[in-house]
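# Got a predicted structure plus its sequence, pasted below:
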Amino acid sequence: MMKVLKNTFLLFVIALTLIKCKSVPKLQKEAPTSLKEAYSQKWNAGYKDGVSGTDLYIRLHDKSIILDSVYFKEHVVKLKRVSTDSLLFVGRLKINTKITSNLKQTSFSTFQINDRECIISYKKEANMSLQYYKISNIIMRQPINYPSSPRKI
């Protein structure tokens, strides 16, 4: 009985290890051809106890990929298409709010980046599996000080 239980436990551990190894995302070595530029811009709401944060903008050359999420400055946020520009996506990181992303539960937790890098997740239209790419040398633009909360995206 103990031998059967021991073997079952061993098989369970091996299966978990294999599943975990398979689920570790890998960075693409080549940039998606549709990436054009990436820049960030800090912003501050101009009232007491106002929210502040950083917006990360990613512009595409064309619509051959679909941007999903971004890991930037220890935050994971969904990228949203800007309504006035179909090739521009933005991720809004709110700094002093009670909402925080749980990085340990995301696929981004395995990546190491600095303050001028981000990891994007995206899908190619031909291949709908999620892929990852590190963008380096993100341009930092001058901060914006809003008189109130920033406009909706």
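Right, received. Where do you want to start?

# make it CA atoms for all contacts and neighbour counts henceforth
OK.

# which secondary structure element contains Ile14?
helix 2-23 (DSSP states H and E).

# Can you spell out which helices and strands pack onto the helix or strand just after that helix?
Next in sequence after helix 2-23, counting helices and strands by DSSP H and E, comes strand 35-45. Counting contacts by 3 or more Cα pairs under 8 Å, 6 or more residues apart in numbering; DSSP states H and E, strand 35-45 packs against strand 52-60, strand 139-146.

# out of those, deepest packed?
strand 52-60 (a mean of 20; mean count of other Cα atoms under 10 Å).

# so what does that strand touch, helix or strand wise?
Against strand 52-60 (3+ Cα pairs under 8 Å, 6+ apart) you get strand 35-45, strand 85-94.

# let's bring in a second one:
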Amino acid sequence: MINYFKSTLLLLCLFSLSLIAESCGSTQISNNIMFEANPPFTIKEAYFQKWVAGTKEGGAGTKVHLVFKSIGPEVALKEIYFQNQIQKVQKASNSGYDYFAEFDSNTRSNIIMDIDPMKEAQNTPSQNFPFELQENEAVVSYLFNDKTNYFKIINLSEKERIAYPQSNPNLRN
């Protein structure tokens, strides 16, 4: 009876230790994705800016800006993860160190709803968001040495919202 009790206690302890070991790792997140602590670039400024069009059809959204102090030619920026959305990184045309991603506030407005299943099949499935981020945090994915890496940016500043005019003022008489 005592051996049975010891065996049960030992199994219970091993099971508990395995659960604790599974949950450890402060930089590890879901899907076994790890954040890079020392990326091959330096970010000078990171911010987001909401915008709204002057007409209802024009929409609204948020633009995330990344200004790098240094970034090597061997680094290929891929995507920005922000507020439960994923967008490709684009290079700003005015500078070699400015990048951005645009997030539409109305992301699912282009869903095709039709009685014909072939037309509905054209819808792109929504992506699972792999990170738990605060409102002012983002993750940038990049290729370096043929490997995809992830870097978490905390405390993005928010700049004043841009409200675009209803129409082009230069076209008025």
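Looks like it came in fine. Note that the structure is predicted; figures quoted are calculated from it, not measured.

# TM-score for these two?
Overlay of the two chains. TM-score (TM-score structural alignment, normalised by the length of the first structure): 0.70; 121 aligned residues with a Cα RMSD of 2.2 Å.

# returning to what we had before: let's have the helices and strands packed on strand 52-60 of the first structure in TSV, adding mean neighbour count and distance to Asn145 of the first structure.
Putting those into TSV (neighbours: other Cα atoms under 10 Å; distance: least, Cα to Cα, whole Å) gives the following:
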stretch	mean neighbour count	distance to Asn145 of the first structure
strand 35-45	18	5
strand 85-94	20	14
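
# Reformat these as CSV; add distance to Ile138 of the first structure.
Shown next, in CSV, are these (distance: least, Cα to Cα, whole Å):
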stretch, distance to Ile138 of the first structure
strand 35-45, 5
strand 85-94, 13
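
# Whatever residue of the second structure lines up with Leu87 of the first structure and Pro39 of the second structure, how far apart?
The pairwise alignment with the second structure assigns Leu87 of the first structure to Tyr97, based on TM-score structural alignment. Separation of Tyr97 of the second structure from Pro39 of the second structure (Cα to Cα, to the nearest Å) stands at 15 Å.

# do Tyr81 of the second structure as well
With Cα to Cα as the criterion, Tyr81 of the second structure and Pro39 of the second structure are 17 Å apart.

# of the two, who's got more company?
When Tyr81 of the second structure and Pro39 are compared for neighbours, Tyr81 comes out ahead with 24 against 15, by other Cα atoms under 10 Å.

# in what helix or strand does that one lie?
strand 76-82.

# What residues in the first structure pair up with the helix or strand following that strand?
Next along the chain after strand 76-82 of the second structure, taking DSSP H and E as the criterion, comes strand 85-88. Mapping strand 85-88 of the second structure onto the first structure (TM-score structural alignment) gives residues 75-78.

# And for stretch 48-58 of the second structure?
Counting by TM-score structural alignment, stretch 48-58 of the second structure sits on residues 40-50 of the first structure.
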